[in-house]
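**Student:** Sharing a model that was predicted from the sequence below.
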Amino acid sequence: MKRLWQQLLSIPLLVLGLSTLAQAQDPDDVIRDAVESLTQRIDAERERMSRDPAYTRMVVTEELENLVDFRRITRLVMGEHFDAASRDQRNAFLERFRASLVQTYAAGVTMYTGQQIQVLPMGEGDVRGNRARVQMEFTTDSGRVVPIAYTLFQSDDQWRVDNVIVNGLNLGRVFRAQFEQAMAQYNGDIDQVIANWSAEVEVEGANPAEAVEEATGGA
């Protein structure tokens, strides 16, 4: 089960792709182009990525940097504690969150070995102002179809990802609940929460259909 979830939770990293994004792209094209670009890079560099974890982490960092809105995610995950935190604490958590996410899931990137990834056509209501959702299906080696939904926020004419829902597991909500639990554990000491933060997720989602339906609501 842990290996399955490591693979499923690495899928979003596989498609949060390269920084060759045209500003005028529709949100589904952003994800679709990222799928093609990064899976080709994995196929081309699989041997090096498999034997060099540091290089794999560097690749994952490069791929996420220009598409994922880490500053927006930091605010969403910290929730009501964001306003109480100092600028230094906010920046420290952003860096810790990013590094932890890369560290946790970089090992899963090379699990992609040609499995089918299909970005679904966008439907009515998938874009609402500066918010959008893009739905995707990933077929595992056993033939299981895993639904994935990305939520994106448009700023300066560029769509950037701010949440992912994998098989009903809303990662934004999971991380926010994790932050709340850590604040309680460390008696409200934000510095301790940051120092001990880990992005590991080992729980299984509930109802994929309900989660996807809620995707445009953000984290």
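**Tutor:** Received the coordinates, thanks.
**Student:** contacts and neighbour counts: CA atoms only from here.
**Tutor:** Will do.
**Student:** residues in contact with the helix or strand encompassing Ser100?
**Tutor:** Secondary structure from DSSP states H and E places Ser100 in helix 87-105. Helix 87-105 has contacts (CA atoms under 8 Å, 6 or more residues apart in numbering) with 6, 9-10, 13, 57, 60-61, 70-71, 74, 82, 190-191, 194-195, 197-200.
**Student:** just so I have it, where are all the helices in this structure?
**Tutor:** 2-14, 27-51, 53-65, 70-78, 87-105, 171-185, 190-195, 208-213 (DSSP state H).
**Student:** how far does stretch 116-125 stretch from start to finish?
**Tutor:** With CA to CA, to the nearest Å as the measure, stretch 116-125 spans 26 Å from end to end.
**Student:** Could you list the buried residues of stretch 148-163?
**Tutor:** Across stretch 148-163, burial judged by 16 or more other CA atoms under 10 Å covers 148-154, 158-163.
**Student:** ok, now stretch 48-66?
**Tutor:** 49-50, 56-57, 59-61, 63-64, 66.
**Student:** And the contacts of the longest strand belonging to the chain?
**Tutor:** Across the chain, the longest stretch assigned as strand under DSSP state E is strand 145-155. Defining contact as CA under 8 Å, 6+ apart, one finds that strand 145-155 is touched by 27, 130-140, 159-168, 208, 212, 215-216, 218.
**Student:** Spell out for me the PyMOL command that would select the buried members of these.
**Tutor:** Command for PyMOL that selects the buried part of those, burial taken from 16+ other CA under 10 Å:
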select buried, resi 27+131+132+133+134+135+136+137+138+140+159+160+161+162+163+164+165+166+167+168+208+212+215+216+218
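**Student:** Among the contacts of strand 145-155, which lie within strands?
**Tutor:** Counting by DSSP E, the contacts of strand 145-155 place 131-139, 159-166 in strands.
**Student:** Find the nearest non-adjacent residue to Phe82, please.
**Tutor:** The shortest distance from Phe82 to any residue other than its chain neighbours is 5.9 Å, reached at Arg75 (CA to CA, 6 or more residues apart in numbering).
**Student:** The structure to be compared is supplied as follows:
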Amino acid sequence: MKKFFLIPLFAALLSFAGAAFAQTNAGGVDASSPDVMIKTVTNQVLDTIRADKSIRSGDINRITEVVNKQILPYTDFRRTTQLAMGRAWRQATPEQQDQMVEQFKMLLIRTYAGALSQFRDQQVQFKPFRAAPTDTDVVVRSAVINNGQPVELDYRLYKTPQGWRVYDLNVAGAWLIQAYQQQFAQKINESGVSGLIQFLTERNQQLAAGKQPT
């Protein structure tokens, strides 16, 4: 089985993307424009990461607090989990769906918590945004300049009555949902939805105990 976790850079940038949305309310960012929203909160979050030592040190309690209270309202992580599970999502009970969302979320939080300390002086360059006024699913493209090297960082958003919501992220050509689809399917084929939930739960327990999953 392929390694179940994303590379540290991917994980760190995922946290970077999520943390950005924690600023949306405080900064009064207009969520009706996907590119403006991403650009504005990106500038804010770089300052936040540099100023918050607890985030940079990978404080899991602080990061979890930010995710639960401030990030999730501006993302659709349930949609992310549903797409990552594919057809198996419909096979899961409502309780299992809730468990999957929570365990998958915690997996990503615990995976990227330690990687946040890598952020220092990275800069972000945005590419021209191309979308029709009638589009309801768009991609905002950018690149993080790290030690002079650009790393692709794209956000996929869809339009809701409450504004735009991020549900997928691409780093260096690897989309989050696609990266997990095959791995989730393999685990479900082996032991069902309950087996996948158990697997994620055990991995989260290992990470909480400071152990590196194999």
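**Tutor:** Yes, it's here. Keep in mind the model is a prediction, meaning the values are calculated, not measured.
**Student:** Fetch the TM-score of the aligned pair.
**Tutor:** After superposition, the two chains reach a TM-score of 0.80 (TM-score structural alignment, normalised by the length of the second structure), with 194 aligned residues with a CA RMSD of 2.6 Å.
**Student:** circling back: run the chain-centre distance for the helix holding Ser100 of the first structure.
**Tutor:** 13 Å (CA atoms, centre = their mean, to the nearest Å).
**Student:** Stretch 134-151 of the second structure now?
**Tutor:** 14 Å.
**Student:** try stretch 127-140 of the second structure
**Tutor:** The mean C-alpha position of stretch 127-140 of the second structure is separated from the chain mean by 20 Å, CA atoms, centre = their mean.
**Student:** quick revisit: farthest pair within the buried residues of stretch 48-66 of the first structure?
**Tutor:** Across the buried residues of stretch 48-66 of the first structure, the longest distance by CA to CA is 23.9 Å; it joins Ser50 and Asn66.
**Student:** follow-up on the earlier one: now render the buried residues of stretch 148-163 of the first structure as CSV, adding distance to Arg41 of the first structure.
**Tutor:** Below are those laid out as CSV (distance: CA to CA, whole Å):
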residue, distance to Arg41 of the first structure
Ile148, 21
Ala149, 23
Tyr150, 21
Thr151, 24
Leu152, 23
Phe153, 26
Gln154, 26
Gln158, 23
Trp159, 22
Arg160, 21
Val161, 20
Asp162, 23
Asn163, 24
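**Student:** Need the max-distance pair from the residues you listed.
**Tutor:** Farthest pair in those, by CA to CA: Ile148 and Gln158, 21.1 Å.
**Student:** The aligned residue in the second structure for the residue nearest to Phe82 of the first structure: how many residues sit nearby?
**Tutor:** In the second structure, Arg75 of the first structure lines up with Gln82, judged by TM-score structural alignment. Number of residues near Gln82 of the second structure (other CA atoms under 10 Å) recorded here: 18.
**Student:** now do Gly143 of the first structure
**Tutor:** Here the number of neighbours of Gly143 of the first structure (other CA under 10 Å) works out to 10.
**Student:** Over to the one 4 residues further on?
**Tutor:** By the measure other CA under 10 Å, the count of residues near Pro147 of the first structure is 20.
**Student:** That one and Gly172 of the first structure, how far apart?
**Tutor:** 16 Å.
**Student:** Same question for Ser10 of the first structure.
**Tutor:** Counting by CA to CA, the gap from Ser10 of the first structure to Gly172 of the first structure is 15 Å.
**Student:** These two: which has the busier surroundings?
**Tutor:** Ser10 (23 against 19).
**Student:** Tell me which residue of the second structure matches up with that one.
**Tutor:** Using TM-score structural alignment, Ser10 of the first structure lines up with Ala12 in the second structure.
**Student:** Assess the claim that that match and Arg120 are in contact.
**Tutor:** No - using CA atoms under 8 Å, Ala12 of the second structure is not in contact with Arg120, being 11.9 Å away.
**Student:** Excluding chain neighbours, give the residue nearest to the alignment partner in the first structure of Gly163 of the second structure in space.
**Tutor:** The equivalent of Gly163 of the second structure in the first structure is Gln158 (alignment by TM-score structural alignment). Take Gln158 of the first structure and drop its neighbours on the chain: the residue closest to it by CA to CA, 6+ apart is Gln23, 5.1 Å away.
**Student:** Count the residues that sit near that neighbour.
**Tutor:** 13.
**Student:** residue contacts, it?
**Tutor:** 157-159.
**Student:** after superposition, how close is stretch 100-108 of the second structure to the first structure?
**Tutor:** Aligned to the first structure and superposed, stretch 100-108 of the second structure gives a mean residue distance of 0.8 Å (mean CA distance after the TM-score superposition for the first structure).
**Student:** Arg173 of the first structure -> the second structure?
**Tutor:** Match for Arg173 of the first structure (TM-score structural alignment): Gln178.
**Student:** What residues does the residue nearest to its match when sequence neighbours are not counted make contact with?
**Tutor:** Closest residue in space to Gln178 of the second structure, ignoring its immediate chain neighbours: Ala84 at 6.8 Å, by CA to CA, 6+ apart. Residues near Ala84 of the second structure by CA under 8 Å, 6+ apart: 177-178, 180-181, 184.
**Student:** ok, now Ala209 of the first structure?
**Tutor:** Taking CA under 8 Å, 6+ apart, one finds Gly168 in contact with Ala209 of the first structure.
**Student:** Give the aligned equivalent of it in the second structure.
**Tutor:** For Ala209 of the first structure, the aligned position in the second structure is a gap, per TM-score structural alignment.
**Student:** For Phe138 of the first structure, see how far away Ala209 of the first structure is.
**Tutor:** In terms of CA to CA, Ala209 of the first structure sits 15 Å off from Phe138 of the first structure.
**Student:** what do you get for Ala54 of the first structure?
**Tutor:** Ala54 of the first structure is 27 Å from Phe138 of the first structure, by CA to CA.
**Student:** what's the answer for Leu152 of the first structure, then?
**Tutor:** Relative to Phe138 of the first structure, and taking CA to CA, Leu152 of the first structure is found at 19 Å.
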